[in-house]
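Visitor: Fold the following and give me the result.
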Amino acid sequence: MRKKTVQMIISNSLMIGLWASAFPGIRAGLEGYTPEHLALFRLLIGSMALLLFAVLTKMRWPDIKDIPVIFLLGFLGFALYHILLNIGEKTVSAGVASLLVTTAPIFSAMFSRLFFGEHFGIAKWIGSMISLLGVSLIAFGAGDYTYSMKGTLFILLAAFSESIYFVFQPRYIKKYGFIPFVTFTIWGGTLPMLVFLPGLGEEVINASMSATLSIFYLGLLPTVVPYFALAYVTSVVGASEATLSLYVTPALTLIISWMWIGEIPAFISLLGGVVTVGGVCFTYLKSNQMKWYRNALRHK
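Guide: This next block holds a predicted model:
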């Protein structure tokens, strides 16, 4: 197996697994923190860890001309995304939230096509539709009809905001490398969040240990590692294809939520997870088959 293939498998596994765990982690953190303070605390933890890493590795700083764009992408991909998602999860279960966020690949594909003319073939569209059917089954099986339309809208807006970050990052990943770029954008997303700093200390004192530990986990792992992994995958295959594997996230979120916060999935939700994974497999297997076929014709 080629080295790049192994790296892709590891990157996708980290991305899916850690992001899947983030949704129940947010629900646990919201037991002791407001959505705004949870987002700020999470980003502060991630930023401080990355600052130490940057100093130890003598990471290069971004060019002055790129700083406004980096700050904007950081705001959209981290600050705005996390605030909107946290607000939405006040009334939406972790499983349903994760499936709503899977609309991000669709938004990413549309933006990639609109701004960069990136090809999104028929196999990917069919695979996406299969996966959307799967996440719809997950939603139906969740049986959580009490969540508000307002919460749903917040999460869809979060997915929309994050998709812009995904689509416009490749140019800067190519220039700086995926680890420095993600580091810069996390810092860029953290700075505007400092407006919510008043009151955070009081919440840290009053919150339960489990809620605080959940945020430390979110800050050190799901906030940082999956973005590194996604940035690497994006640098290899492009934004629209890189985000396709996120369709697997809701299936794994259901299992983790069951184990962590006691959200028990119905059988139809588990069936939806199988369909979701099937859609992703169809997309990649069919796409690779088509690439093999085109290469075979080219070498005839």
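Visitor: only C-alpha atoms for contact and neighbour calcs from this point on.
Guide: Will do.
Visitor: outside of stretch 205-224, which residues touch it?
Guide: 18-19, 21-22, 25-26, 28-33, 38, 41-46, 49, 182, 204 (CA atoms under 8 Å, 6 or more residues apart in numbering).
Visitor: next one: stretch 59-70
Guide: Contacts of stretch 59-70 from elsewhere in the structure, counted by CA under 8 Å, 6+ apart, are 176, 180, 184-185, 188.
Visitor: What is the end-to-end distance of it?
Guide: Length of stretch 59-70, first residue to last, CA to CA, to the nearest Å: 16 Å.
Visitor: And it, what's buried?
Guide: Buried positions in stretch 59-70, judged by neighbour count with 16 or more other CA atoms under 10 Å: residue 70.
Visitor: what ranges do the strands span in the chain?
Guide: With DSSP state E, there are no strands along the chain.
Visitor: Now the most centrally placed residue in it. Nearest residue, chain neighbours left out?
Guide: Centroid check for the chain by CA atoms, centre = their mean gives residue 19 as the closest residue, at 5.8 Å. Distances taken as CA to CA, 6 or more residues apart in numbering place residue 222 nearest to residue 19, at 5.7 Å, with adjacent residues excluded.
Visitor: what about that neighbour, how many neighbours?
Guide: When counting by other CA atoms under 10 Å, one arrives at 25 neighbours for residue 222.
Visitor: just the one 3 residues further on next, same as before
Guide: Around residue 225 sit 20 other residues, with neighbours defined as other CA under 10 Å.
Visitor: That one reaches residue 16, doesn't it?
Guide: No: in this structure, residue 225 is not within contact of residue 16 by CA atoms under 8 Å, at 10.6 Å.
Visitor: Was I right to think residue 272 contacts residue 137?
Guide: Yes: under the criterion of CA under 8 Å, residue 272 makes contact with residue 137 at 4.7 Å.
Visitor: Following up with a second sequence; could you model it the same way so I can compare the two?
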Amino acid sequence: MLTDMSGTYRRGVTETVAMVDRRALAAVGVTLVLWASAFVSIRSAVAFYSPGALALGRLLAGSAALVVILLLRGERLPPRAAWPGIVVSGVLWFGVYMVALNWGEQEVDAGTAAMLVNIGPIVIALLSGFLLKEGFPRPLLIGLAVSFGGALLVGYSMSGAGSSSVLGVVLCVVAAVSYAIAIVAQKPALAHASALQVTTFGCVIGAVICLPFAGQLIDQVGSAPLPATLNLLYLGVFPTALAFTTWAYALARTTAGKLGATTYVVPAMVVLMSWAFLAEVPGWLTLAGGALCLVGVAISRRRPS
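Guide: Here you go, the predicted model:
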């Protein structure tokens, strides 16, 4: 009888864990699709909005959507223990990262930006291995190496000769390191607060950090065409409010290193979306790089033997 009960209990625990894993996987899937779509929307908006104004407009739209949802759900302020991680992620990810990336992409070509920003998952794995005690599983390290190689191929195939500046390179590296540190800081906060709380107040803090660009945003809203402004609002509501919340939900249920590795799916998705929506036909080297990114992510998700 005790053996049967023990077996039933173990099966129940296994089924529960599997259900949580599926939900986390679905959540990160939503995040990656929306983040990939953001690159297509930014292409439209960045021609009419400066880097700071675009970041502020996106964060204001995201904050408004998140605060409404937070109030409707009846959630309150996060507990004190969650605030250090929320503040760090708000300043670095929602603030510094978005401005640095927007600015950097004006100084370097898209391929170079993609290569530089994709050092982020490697930094996440190193920081989380040391600071969060997640260790360095062999599948994760191999998967990161394969995916980074794919990202390099995608970036190289998209790079233009002589179109990069030292400032642009520095800004892209700052963006990558900023979001890596922010994710590692965000992980402990999720042990004390919900994904919605962490995302909402992080987004609000990022908007406050970007308030010095308010004058630019006001001027540019008046002159930008409607499609560019609609893309700005889309960036705020979907790739920011929704995608960052689903990311936090998944981060609370898996390791930062493994989740960071999944972002290597984004370059492959961007290639396909650019092909579908912008009629930008990728070359064979780009397709090969995208395939390598996907293979690397699959390897990183394997359990150590």
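Visitor: How alike are these chains, TM-score-wise?
Guide: TM-score for the superposed pair, counting by TM-score structural alignment, normalised by the length of the first structure: 0.89. Supporting figures: 288 aligned residues with a CA RMSD of 2.0 Å.
Visitor: quick one: which of residue 272 and residue 137 of the first structure has more around it?
Guide: Counted by other CA under 10 Å, residue 272 of the first structure and residue 137 do not tie: residue 272 has more neighbours, with 26 against 21.
Visitor: aligned partner of that one in the second structure?
Guide: By TM-score structural alignment, residue 272 of the first structure lines up with residue 289 in the second structure.
Visitor: And the equivalent of residue 78 of the second structure over in the first structure, how far from residue 71 of the first structure?
Guide: Here residue 78 of the second structure is matched to residue 62 in the first structure, going by TM-score structural alignment. Counting by CA to CA, the gap between residue 62 of the first structure and residue 71 of the first structure amounts to 11 Å.
Visitor: joint contacts of these two?
Guide: Jointly contacting residue 62 of the first structure and residue 71 under the rule CA under 8 Å, 6+ apart are residue 184.
Visitor: what's the single longest helix in the second structure?
Guide: helix 2-45 (DSSP state H).
Visitor: just checking, what packs against that one?
Guide: Contacts defined by 3 or more CA pairs under 8 Å, 6 or more residues apart in numbering; DSSP states H and E place helix 2-45 of the second structure against helix 226-235, helix 243-251, helix 265-277.
Visitor: Next, the buried residues of the second one.
Guide: Read it as helix 243-251 of the second structure. Buried, per 16+ other CA under 10 Å, within helix 243-251 of the second structure: 243-251.
Visitor: now swap in stretch 108-121 of the first structure and tell me
Guide: So for stretch 108-121 of the first structure, counting by 16+ other CA under 10 Å, buried means 108-112, 118.
Visitor: distance of the spatially closest residue to residue 240 of the first structure that is not a sequence neighbour from residue 117 of the first structure?
Guide: Spatial nearest neighbour of residue 240 of the first structure, excluding adjacent residues (CA to CA, 6+ apart): residue 109 at 4.7 Å. Distance, residue 109 of the first structure to residue 117 of the first structure, by CA to CA: 10 Å.
Visitor: before we move on, what about residue 288 of the first structure?
Guide: 20 Å.
Visitor: next one: residue 265 of the first structure
Guide: Taken as CA to CA, the span from residue 265 of the first structure to residue 117 of the first structure is 39 Å.
Visitor: closest to residue 249 of the first structure among the contacts of stretch 59-70 of the first structure?
Guide: Top of the list for closeness to residue 249 of the first structure, among the contacts of stretch 59-70 of the first structure and by CA to CA, is residue 185 at 23.0 Å.
Visitor: For the alignment partner in the second structure of the closest one, which non-adjacent residue is closest in space?
Guide: Residue correspondence, TM-score structural alignment: residue 185 of the first structure in this structure matches residue 202 in the second structure. Using CA to CA, 6+ apart and skipping residues adjacent in sequence, the residue nearest residue 202 of the second structure is residue 90, 3.9 Å away.
Visitor: what's the counterpart of the one you found in the first structure?
Guide: Using TM-score structural alignment, residue 90 of the second structure pairs with residue 74 in the first structure.
Visitor: now swap in residue 170 of the second structure and tell me
Guide: Under TM-score structural alignment, residue 170 of the second structure pairs with residue 153 in the first structure.
Visitor: ok, now which ones touch the closest residue to that match other than its chain neighbours?
Guide: Leaving aside its chain neighbours, residue 153 of the first structure sits nearest to residue 88 (7.6 Å; criterion: CA to CA, 6+ apart). By CA under 8 Å, 6+ apart, the residues touching residue 88 of the first structure are 97, 150-155.
Visitor: and the residues you listed, which of them are in helices?
Guide: 97, 150-155.
Visitor: Most widely separated two among those?
Guide: Comparing every pair within those by CA to CA identifies 97 and 150 as the most remote, at 12.5 Å.
Visitor: out of these two, which sits in the busier spot?
Guide: Neighbours were counted for residue 97 of the first structure and for residue 150 using other CA under 10 Å; residue 97 has more, 25 against 13.
Visitor: Pull up the aligned stretch in the second structure for stretch 209-222 of the first structure.
Guide: On the basis of TM-score structural alignment, stretch 209-222 of the first structure is assigned to residues 226-239 in the second structure.
Visitor: Quick check: buried residues in the matching stretch?
Guide: 228-229, 231-239.
Visitor: what's the answer for stretch 135-152 of the second structure, then?
Guide: Of the residues in stretch 135-152 of the second structure, those buried by neighbour count under the rule 16+ other CA under 10 Å are 135, 137, 139-141, 143-152.
Visitor: In the first structure, what stretch matches that stretch?
Guide: Under TM-score structural alignment, stretch 135-152 of the second structure corresponds to residues 119-136 of the first structure.
Visitor: The equivalent of residue 213 of the second structure over in the first structure - how many residues pack around it?
Guide: By TM-score structural alignment, residue 213 of the second structure lines up with residue 196 in the first structure. For residue 196 of the first structure, the count of nearby residues is 14 (other CA under 10 Å).
Visitor: How about residue 285 of the first structure?
Guide: If you count neighbours by other CA under 10 Å, residue 285 of the first structure ends up with 14.
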